[in-house]
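Undergrad: Quick one, structure for this:
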Amino acid sequence: MTMPLEIITLPCLSDNYAFLIHNPASGETALVDAPEAGAVRAALSERGWGLDWILLTHHHWDHVDGVAELREAYGAKVIGAEADAHRLPRLDKAVKDGGTFSLMGEEVQVMDVSGHTVGHIAFYIPAAEAVFTADSLMALGCGRLFEGTAQQMWASLSRLAALPPHTVVYSGHEYTQANAGFAVTVDPGNPALQDRVRDIARAREKGTPTVPSSLQLELDTNPFLRAADSAIRAHLGMEDAEDAEVFAEIRKRKDNF
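TA: Next comes the predicted model:
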């Protein structure tokens, strides 16, 4: 029987997350995003692991700043989007939307999830039932539209929403409690959201990460995935609008929240 991949949620900087993916059978380890080197090196040292691969979702400094030091220290190879290669650290493997590659014996599917940035990608590992979304789909939120359009982000979120609902969503920041404060303003009658708000408060009181989350939980509570929901549409006075228009209004409200 194949041993499952081990995935470690690793707090970095003030509110970022990176993720270590370890194959116990082969002893290989990959990292998704590298906000800083120190926290990653400490986690690897504590477990006695090396670092073989670094997977990058997008070019923002708080996702790539640790790459140079980690590559130097461990000889890790870097994987990122071909479309973003001009502003990422040097890539050893450039990947495209719709492509796949093998990582530690498992298939990884590459998804373009542009919106927060253009060229942002997510990594979906079906065998691990895991998707690494960074600043596209986030816990109870989505990334601010720094480069892409609302239409692009809605298309990206719709692709992610179509993954199996039991998929675990590994996103890039501990923004969940702030996102919850906004979510209840556009979806006030959602009992699942109210339950989640309470769960988030308890977790943060204990210093427990709220990332990862399940896709099903996001589908039930994340307003950025729920533009088709009749209650949200009624609350916004947008019953007849296109889904992407409703999403754009929700995103605009969050920007001004």
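Undergrad: CA atoms for contacts and neighbours, from now on please.
TA: Will do.
Undergrad: all helices of the chain, in order?
TA: 37-47, 61-64, 67-74, 150-161, 176-186, 191-205, 215-221, 230-236, 243-255 (DSSP state H).
Undergrad: Buried residues in the shortest one, which are they?
TA: Using 16 or more other Cα atoms under 10 Å as the burial criterion, the residues of helix 61-64 that qualify are 62-64.
Undergrad: what does the longest one give?
TA: Within helix 191-205, the residues scored as buried using 16+ other Cα under 10 Å are 193-194, 196-197, 200-201.
Undergrad: repeat for the fourth one
TA: Judged by neighbour count using 16+ other Cα under 10 Å, the buried positions of helix 150-161 are 150-158, 160-161.
Undergrad: Verify the stated contact: residue 87 with residue 59.
TA: Yes: here residue 87 reaches residue 59: they are 6.2 Å apart, a contact under Cα atoms under 8 Å.
Undergrad: Of those two, give the one with the bigger neighbour count.
TA: With other Cα atoms under 10 Å as the criterion, residue 87 and residue 59 differ in neighbour count, and residue 59 comes out ahead with 22 against 10.
Undergrad: so what's that one up against?
TA: Shown in contact with residue 59 (Cα atoms under 8 Å, 6 or more residues apart in numbering): 84, 87-88, 120.
Undergrad: on that earlier part again, would TSV of the buried residues of helix 150-161 with distance to residue 250 be doable?
TA: Listed next are these as TSV, based on distance: Cα to Cα, whole Å:
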residue	distance to residue 250
150	10
151	13
152	15
153	12
154	11
155	15
156	16
157	13
158	15
160	18
161	17
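Undergrad: Let's see this one next, to set against the first:
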Amino acid sequence: MDANKLKVELIPIFEDNYVFVLVDPESREALVVDPGESSATKTYLHENDLKLKGILLTHHHNDHIGGAQNLKNDFRAPVWAPLKNKSQIPFADTYVQDGDVLEFDDVRFEVMALPGHTLGHVAFFNPLKRWIFSGDVLFGLGCGRLFEGTPEQGYESLQKLKTLPAQTLVYCAHEYTETNLQFCKMLSMFDDSPIMGGDEDLELYENELTSKRELNIPSVPLKLFIELKVNPFLLAKNAQQFAYLRDLRNRN
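TA: Sure thing, here's the model as predicted:
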């Protein structure tokens, strides 16, 4: 696979999930990230005559792994999954943890452990393209629920994401941005709450988002430098503030 030629295709599944297919159009090779079901991905791979080189899984929730074993069997493709999810994803071929590096020819991914949403959650960062496949840790104007981890873990995981280059594109696995926008607009009315950047930045974000969604264009990938300006969870100053925001979002 040629890293310079690589492109990312988004396949919508279920109500709001995305499966990511990384394609080298010259070699006709592909990688798949978080296939919650297999049929749509199979169709795409067959229609485009692609060879599946591997499947990357960020965490064990079924809407991210439900189609992985079927794809593995049909395409004889290896699976990479978080080491801490070995018992939940027993069919994986290789288990990864923080600091590991995956290489597919000259396509390189650095593994980042990002606990909070789940304890074993990882992300895959491509430093050349500045792409991160972040599963359910960060969303447009939001973040993932803490199903297994603590607010401290969730907060620290977002701090790790903030160390990435500002131009990083975030391939999160759900189309939640419009719903999160409504939460941010509600949050901006509270004088005593941790507020995002400026109202002007949020208005610009809303205008761009509305234009995209009216044309049925995904809000994903997110631009990290923009999220750093307006995403309240990235702007939280400490774990306590993050916990307050997460609890408020859970109830709204």
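Undergrad: TM between them?
TA: Scored by TM-score structural alignment, normalised by the length of the second structure, the superposition of the two chains gives a TM-score of 0.92; 243 aligned residues with a Cα RMSD of 1.5 Å.
Undergrad: Closest one to residue 129 of the first structure out of the buried residues of helix 150-161 of the first structure, please.
TA: For the buried residues of helix 150-161 of the first structure, the closest approach to residue 129 of the first structure (Cα to Cα) belongs to residue 160, at 12.7 Å.
Undergrad: separation between the closest one and residue 123 of the first structure?
TA: Taking Cα to Cα, to the nearest Å as the measure, residue 160 of the first structure and residue 123 of the first structure are separated by 11 Å.
Undergrad: Give me the most central residue, the second structure.
TA: Central residue check for the second structure by Cα atoms, centre = their mean: the C-alpha nearest the mean position is that of residue 172, 2.4 Å away.
Undergrad: That residue touches residue 220, doesn't it?
TA: Yes: the criterion here is Cα under 8 Å, and residue 172 of the second structure meets it with residue 220 at 6.8 Å.
Undergrad: which neighbours do these two share?
TA: Taking Cα under 8 Å, 6+ apart as the contact definition, residue 172 of the second structure and residue 220 share no neighbouring residue.
Undergrad: Columns distance to residue 1 of the first structure on top of the helices of the first structure, output as TSV?
TA: Formatted as TSV, the entries for the helices of the first structure read as follows, by distance: least, Cα to Cα, whole Å:
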stretch	distance to residue 1 of the first structure
helix 37-47	23
helix 61-64	35
helix 67-74	30
helix 150-161	29
helix 176-186	36
helix 191-205	34
helix 215-221	27
helix 230-236	46
helix 243-255	44
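Undergrad: Out of these, the one nearest residue 115 of the first structure is which?
TA: That would be, of the helices of the first structure and by Cα to Cα, helix 150-161, which comes in at 4.3 Å.
Undergrad: The closest one vs the second structure, average distance?
TA: Per the superposition on the second structure, helix 150-161 of the first structure and its aligned residues are separated by 0.5 Å on average (mean Cα distance after the TM-score superposition for the first structure).
Undergrad: I would like the range of the second structure that aligns with that helix, please.
TA: Following TM-score structural alignment, the partner segment of helix 150-161 of the first structure in the second structure covers residues 151-162.
Undergrad: Name the residues that touch the matching stretch?
TA: Outside stretch 151-162 of the second structure, the residues that reach it (Cα under 8 Å, 6+ apart) are 113-117, 137-138, 146, 228, 233-234, 238-240, 242-243.
Undergrad: cool, and stretch 111-120 of the second structure?
TA: 59, 82-85, 96-102, 121-125, 136-137, 144-151, 153-154, 157-158, 160.
Undergrad: In strands only, show me the residues you listed.
TA: Cross-referencing these with the strands (criterion: DSSP state E) gives 82, 96, 101-102, 122-125 as the overlap.
Undergrad: show me the contacts for the residue nearest to the centre of the second structure.
TA: Remark: with contacts taken as Cα under 8 Å, 6+ apart, residue 172 of the second structure is in contact with 18, 133-139, 220-222.
Undergrad: now those residues in JSON lines, with distance to residue 53 of the second structure?
TA: Putting those into JSON lines (distance: Cα to Cα, whole Å) gives the following:
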{"residue": "18", "distance to residue 53 of the second structure": "19"}
{"residue": "133", "distance to residue 53 of the second structure": "17"}
{"residue": "134", "distance to residue 53 of the second structure": "20"}
{"residue": "135", "distance to residue 53 of the second structure": "20"}
{"residue": "136", "distance to residue 53 of the second structure": "24"}
{"residue": "137", "distance to residue 53 of the second structure": "25"}
{"residue": "138", "distance to residue 53 of the second structure": "26"}
{"residue": "139", "distance to residue 53 of the second structure": "27"}
{"residue": "220", "distance to residue 53 of the second structure": "24"}
{"residue": "221", "distance to residue 53 of the second structure": "23"}
{"residue": "222", "distance to residue 53 of the second structure": "26"}
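Undergrad: Show me just the buried residues among those.
TA: By the neighbour-count criterion of 16+ other Cα under 10 Å, the contacts of residue 172 of the second structure include these buried positions: 18, 133-139, 220-222.
Undergrad: how close does residue 149 of the second structure get to residue 223 of the second structure?
TA: The span separating residue 149 of the second structure from residue 223 of the second structure equals 26 Å under the rule Cα to Cα.
Undergrad: same thing with residue 40 of the second structure?
TA: When residue 40 of the second structure is compared with residue 223 of the second structure (using Cα to Cα), they lie 26 Å apart.
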